[in-house]
Structure formats: structure tokens, C-alpha cells
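S.K.: structure for the following, please:
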Amino acid sequence: MKTADPELMRAINRFVVMDAIRRSGTISRVEISERTELSPTTVSAITAALLEDGLIIPRQVAPAPDQVRGRPRIMLELNPAAASVCGAKLAPNKITISVTNFQADVLGTVSIPIRVDRQPASVILDLVEDGVRSCIEAAGLQVEDINSLCLGVPGIVERASGICRYSPIFSERDLKLGLDLQGRLKVPTTVESDVNLITLAEQWFGHGRDLSDFLVVSIEHTIGLGIIHGGELFRGANGLSPDLGDLIVSPNGSIGNGSRPGRLSGIASTTAILSVAADLARGTPQEKLLRGTRGIEHAVSLAQAGNGGISRIFEEAGRALGIAIANLITLFAPPKVILAGAALQAGDLLLKPLRDAVQAATPETISGVTEIVVHESSDDTWARGAAALTLRDLYGASWGTTGPAKKR
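M.R.: Predicted coordinates:
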């Protein structure tokens, strides 16, 4: 019978201990042993190495008032200065860049307003490079201090190669974004779908913090799907990120308006919603606003003011999303499905038909298993997700020691 690789087991145990410290914020060795089910001897050996490498730091805590005697307890926590991570996110109308420490606290952010979808990839990469350098400098750091850079992009990303196969914000396909940025900045660079960054942020800091399994559905220019299964982010071959928007929701190739494709993204993405809304408003002052950068806000305002045509667009989108989510619930039976994205600005215009469709389409046998929750969006959520992704790689990698190579 083949036994487990001892080095692999040490790496796994090291990761488990680091993750327990990260989840708890501050924790004792005894509590780590209880939560991870590792022996006290194993926990002591791993934490001693982590302390030596500077990945964690000790904190003395005074004895409880009812303890008359005894030494102060030694608690452990992540060392914020152990690593620095830079994250950059591309959206249709801006580039956002943030720098975080080893605890995923945001140290600085730079936002560059630009119509990304109207520029060639080379121009966007120039702007990302300049923005990264500016953000790092504003955080009081140098490029050499950055352990990793993560670029978040909407669309289909092959993380293993750093290639963006498709994104609605680029006219080009199969872009080698990771290699290009790494060559420019000389910093290890990964490329990931933006929904996976939100998913990891939810796992570390949000609704999924105490869950081993949950899904995230992001409703933006694409319909993204993030999957946490067994505590790990699911990816396909070569690290491919799944795109829920490619799901066929109509066997006849169209739904509602015959010109709209039968894929979910052709019905429920913000691009599809605004395209049909602008067509309804053609020739009126509202058309230009609906095609602008704040089109969703304007569409919501019109629907709330009684525009029945636009209300029906949101209703149809919500119903299609609900059917897709019911299928996901049937497949995965997750305890939570977390909704995120710009389309959620529509509130109950979108969410009520979505929830109704989920309830109607979910099999009775698993009815009530899944809670649907709405992601509390903030400007730095994706950045903390980028930090989570790269920090997991940093402290989960199988180095000869437990930490990154020390700088000379």
C-alpha cells in the first residue's frame, strides 16, 4: 500500500495551521490543535518554524481575572509585514489597483477612470503598469517589496498560463496578460477571473467564512460563477474559470425578443439588460443615458418611475438567473449561493423574480437546503480577494522552509 509523501503532508499541515491562524485572527497553540485536530507536538513544531520565518508573531495576553496564578498566554497571529501583495482589477470603465499586507489589509488604492473596452490591450497594460508603480509608491513601498501581483479580469481566464482566453472588455483573444505584466514589473504575476476574487474574499472575510462549500454568482458584463468545494476554489483544466453566462437557457436559441441569444449572458448580463433597454428608448433622451457608464442606475430609476418595458427586462433577467441558479442548487446543493455584481442595484426588480424562479425550479427533495444572500459590496472587496488568492499561494507553497525566501 502506497503511503503519503511526508513532505507533502508537512506542507498540508503547515497550510492548515496558517489558515487556522488567519481565520481566527489571534489564537493559541492549544486552540489550533483543537480546531485542526493536529497533535500538540505537530502544532508546536510548525508554529516554531513559522515564527522563525517571520510569517506569524506572538502576542502576550494577560491571565483572566479568575486566574490568580499562571504565566500570560501566548497568542499567535499573522505578521502583517511578512508579505505585500498588489492587486489590479479591470472593469469596463476603470482600472483599480490596491496594495495589501499579509493580513489582506488594504494599504493604498489607485483608481484610473478609462473606457477599458475601447482601448487595445497594450494601452491597458501600460496603464496597469504605471498604476501599480504609483500605488506601491503611495503605500510607502518599492516594487521590490511586492511578493506577488494578481490581475482580475472579467471573462474566461486560464490561471495556469496567465492567459485571458476571452473577456468582454478586450477585442483581442488569448491575451498573455500574466507574462506581459511579469516581464514589465519583474514581480510574480497571476491572472484570475474577477468572480473568483470575490469568491475568495467571501471565503476569507464574508458570508462564506465558516463554510466549506458555497457558490458565488456575479452579474456584471458577464455572468461569473465562483465555486468553493471542500474549502478549495474549483477550477477546470489548466485553471480555467467557468463562465455561467455561457449556459444555454433556451433550447430554441432565443428567449423573449427573438434577436437575443439563448445563452444566459444574452439575457441577464448588464450588457444585455442595457442593450434592450436602450433599444426601447431609441430616439429619446434616455437612450444616451442608458448606453452610458451609469446605465444600470438610470435603468433602475426609469423602472421605479413606472417604465413597464424596462421593468419587464429586469423581470426576465431575474427569472433566467433564477432558473440557472436552481440548476446549480440541484447539482451542488450548497448551503449558500451568494449574489454579487452591478446588476444587483436593481434590487427587487431583479431579485424578486429571481427568488421566485429559484423556488419554483428547485426540486422538492432539496428545497430549503440553500440560502440565497446578497454580497455586501465595497470598493476593496476584490482587492482583498486578490490578496487572499496570492497569500494562499505564498503560505501554502511547498518551500524548503515555511515562508518566502528571505531578501538579501
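
S.K.: could you use CA atoms for every contact and neighbour count after this?
M.R.: OK.

S.K.: all helices for this protein, in order.
M.R.: Using DSSP state H, the helices of the chain run over 6-24, 29-36, 40-53, 121-138, 177-185, 194-205, 265-268, 270-280, 285-290, 295-304, 308-332, 348-361, 381-396.

S.K.: and the contacts of the longest one?
M.R.: Outside helix 308-332, the residues that touch it by Cα atoms under 8 Å, 6 or more residues apart in numbering are 247, 249, 264, 267-269, 273, 276-277, 280, 299, 302-304, 346, 349-359, 361-363, 366, 370.

S.K.: excluding its backbone neighbours, what's nearest Ala388?
M.R.: Leu200 (6.3 Å; Cα to Cα, 6 or more residues apart in numbering).

S.K.: and the one you found, how far is that from Leu389?
M.R.: Taking Cα to Cα, to the nearest Å as the measure, Leu200 falls 7 Å from Leu389.

S.K.: second chain to compare with the first, below:
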Amino acid sequence: MKTADPELMRAMNRLSVLDVIRRHGPIARVEISERTELSPTTVSAITASLLDDGLILPRHEGDIRSETVRGRPRVMLELNPGAARVVGAKIAANRMVFVVTDFCGTVLATLTLPIRIDRQPISVVADIVEDGVRRCVLDAGLSLADVHSICLGLPGVIEHRSGHIRSSPILRDSNVDFAAEMSSRLDTRTIVESDATAIALGHHWFGRARDLEDMVLVSLEQTLGLGVLHNNRVFRGAGGLSHNLGDLVLGMNSEGVVRLSSQAGETAILSFQHSEARFAEAVRLGRGMAHAQALIEADDSQLITAAVRAGETIGFTIANIVTLFAPPRVIVVGSSLALGELFLKSLRDAYALAMPPSLHDVSELVFDNSGDDFWARGAAAVALYELYESPWSTTGPASSF
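M.R.: So this is what the prediction gives:
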């Protein structure tokens, strides 16, 4: 009978303790033991190591100088904000948004570059990303030598472990080893992640899922993405593959398979009005959904049909996801929410119709309009999470590239 790898178990226990301190600190060791179900001895050993590495700080409750206070002051533990700094970014077709955060995820600087990249060669995209990272780090009063890790979130099919972008609607190249390219340029470990996974972790750390250990996020942007959290950890496919929900097959017709993206993706919704010059310009500038909402309110029949069809298809898809995973909460994010109440009503109605009666009260459906800064902060959370998992010495995290 095989036994668990002791090193792996120590790493998992360390991560568990650090995450409890992040979520509930300042917190006493006894409460950490209760929340992690680790023995007080194990918790004491782990927290002593975290203190030595400078990842956490002690906070004394009570005044140790007062002779009137009996007994020793209670020692509470909290994260050390200065233990590390990371960069997170949301890379979209017509803009890039960067944030720098400390070890607690507090934002130190933000930068938005309104620039179109979807027709540029990968070398040009890399140049722009590099400039954006460097400028945002400088705005935070830091240098790249002060940054421990960088995470770039973008739409598409991405291998988290290798950093390969298999495909992305914002890049004209495919099978790009973007993590290696950016790590070399910036001389800093760079992670490439699905933007849907990044904002899912962002909501778990900072947003609408802070109270949950399990949740599902559906992203309605240029691609239809899926983020899944299970037992406080991001669930990914083989090789760390992201989940591209838009590739889900709905059925077949005379032209072949019908995928979700062809019914509910941004391109499918906006393609109806490309003949109208003003609308086409809004789409080109990344403002298509907002303009579409205005046309829907003006009773444009084609866009109303497209929005209702998209809402119904997404509603049925979410019902299928809930049937499979039964998460306590499904968070829906992305540009399609700008279509307004007509879209949302069709989504809710289809979801209610498709849900099995036995599961009708299992999942809460939440719609969130977080801005680009929050998406970038989610990418920073991915970088921080990997730092939390990394082996540390007193000089910082061990290099893994």
C-alpha cells in the first residue's frame, strides 16, 4: 500500500495554513488548527516557518507594557503585505489592463492601454505587454527586481502548466509558448492563464465567492469561458488546460456540428448588424455590446432575436453545468451582460425551465459587472496562489523556470 509523499503533504499543509491566514487573519494558532483540522503541533511548526520566511507577521492583542493586564498577550497572525509583489494583466483584443499588488492582493498601481492587438504578430503583442508591465511596475514605485511573479490572463484555450496558448481569438498566431517568451523578456516568472479562470479565482479571493469553497463562473466575452473552483482549488483539465465553453457542441445540422459560440458568442450576437457603419465601428473599437443594447432598446428586431437566442442558449448551458457540478453559486460575468434586461430575462427563464426539479434550489445565479481592473486583479491572484504553493527560503520563493 502506497503512502502519501511526505514532502507533498507538508506543502499542502503549509498552503492550507497560509490560505486560512489570508482569508481569516489576523487569526490565532488555535483557530488555524480548528479550521485546517491540523494538530496544534503541526500548526505551530508551519507558522514558525512562515514567520522565519517573512510571509506572515505576529500581532499582539493587548498591551504588553501594562502591568495591569494579566497573562501573556494573545498572538494573532496575519499576512505580511511586503512579502512579495506580483503583476496581473487582462489582455483583450482592444485593450490591456495591468495591476501590481502586494502579497495580500492589495492593488498598488493600475494601468490601462487602449490598443488594438488582434491583428498584430505575436512579437508586437509581446512588445506591448512588456511595455505595459514595466510601466505599471514603475507607477507602483518599484522595479522588476521587486516583482516575484507575473500572470497574463487572456481568452482562449491555454495550457496553464506549460504556458502555451493553443488558440486565442485575439491572436493571429496559434500554439504560442507565450509564458517562455515573456519570462525571458522580463526576467521574471510569467504565467499565462485563461481570463475566465483568473476572474474565477479573483471572485474567490476578493469578490462574490469569498465565502465559498466550491463555485462555477461563466465568462461571456470574446470567448465563452468556464472557471471551476472545487475544495478551494481551481479545477483544470489535463496539462492544466482551460475550459473553453464556446466549443461545447449543442447538436448537428446540415453544415456539421453546432457549437455554443455560434449561438451565444459575442461574434454571433454582433454579426447581424455589421452592415450598419456606426455599429461596425463600435464593434471594431470593442464597444459593440454597449451599442447593441442601445439598438435593442430602439426595438432593432435582428439584435433582439440575437440577444434572446443567446440568453436562452446560455441559460440552458448553465442548467447543464449545475446538473453536472451542483455548485452553490454560479457567477456570470462578461461583456454580454451589457445587452441588458432582455438578454438576462431570456437567460433566467431558460435556466429555470431546464433545471431538474430536484436541483432547483441548489445553485444561486449571480450576475457581476466587474470592470477590467478586477479581471487583472484575478490574474494577480493566480500569481499569488502559485507563490503560496511554492517552496520558500528566507530570501524568497524558489525559482521554477
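
S.K.: quick one, which of Leu200 and Leu389 of structure 1 is more surrounded?
M.R.: The neighbour count for Leu200 of structure 1 versus Leu389, taken as other Cα atoms under 10 Å, is higher for Leu200 (27 against 23).

S.K.: residue in structure 2 matching that one?
M.R.: Under the alignment (TM-score structural alignment), Leu200 of structure 1 pairs with Leu201 of structure 2.

S.K.: with Leu285 of structure 2 as the reference, measure out to its match.
M.R.: Computed as Cα to Cα, the Leu201 of structure 2 to Leu285 of structure 2 distance reads 28 Å.

S.K.: same check, this time on Val362 of structure 2
M.R.: 40 Å.

S.K.: ditto for Cys104 of structure 2
M.R.: In terms of Cα to Cα, Cys104 of structure 2 sits 35 Å off from Leu285 of structure 2.

S.K.: have a look at those two and say which one is more surrounded.
M.R.: The residue with more neighbours, out of Cys104 of structure 2 and Leu285, is Cys104; 19 against 15, by other Cα under 10 Å.

S.K.: excluding chain neighbours, what is closest to the more buried one?
M.R.: Cys104 of structure 2's closest residue in space is Pro81 (Cα to Cα, 6+ apart), at 5.3 Å.

S.K.: now Ile223 of structure 1
M.R.: In space, Ile223 of structure 1 is closest to Gly245, 4.5 Å off (Cα to Cα, 6+ apart).

S.K.: for Asp247 of structure 2, which non-adjacent residue is spatially closest?
M.R.: Arg259 (5.6 Å).

S.K.: can you check Ile136 of structure 1 too?
M.R.: Leaving aside its sequence neighbours, Ile136 of structure 1 sits nearest to Gln142 (Cα to Cα, 6+ apart; 6.1 Å).

S.K.: can you check Leu274 of structure 1 too?
M.R.: Leu274 of structure 1 sits nearest to Leu290 (Cα to Cα, 6+ apart), 6.2 Å away.

S.K.: in contact with that neighbour: list those residues for me.
M.R.: Leu274, Ala277, Ala278, Ile296, His298, Ala299.

S.K.: hmm, 10 Å instead?
M.R.: 273-279, 281-282, 296-299, 302 (Cα atoms under 10 Å, 6 or more residues apart in numbering).

S.K.: who wins on neighbours among those?
M.R.: Within the contacts of Leu290 of structure 1, most neighbours by other Cα under 10 Å means Ala299, with 27 neighbours.

S.K.: corresponding residue for that one in structure 2?
M.R.: So Ala299 of structure 1 corresponds to Ala292, using TM-score structural alignment.

S.K.: gap between that match and Ala298 of structure 2?
M.R.: Taking Cα to Cα, one finds Ala292 of structure 2 at 10 Å from Ala298 of structure 2.

S.K.: could you do Leu15 of structure 2 as well?
M.R.: For Leu15 of structure 2, the distance to Ala298 of structure 2 - Cα to Cα - is 53 Å.
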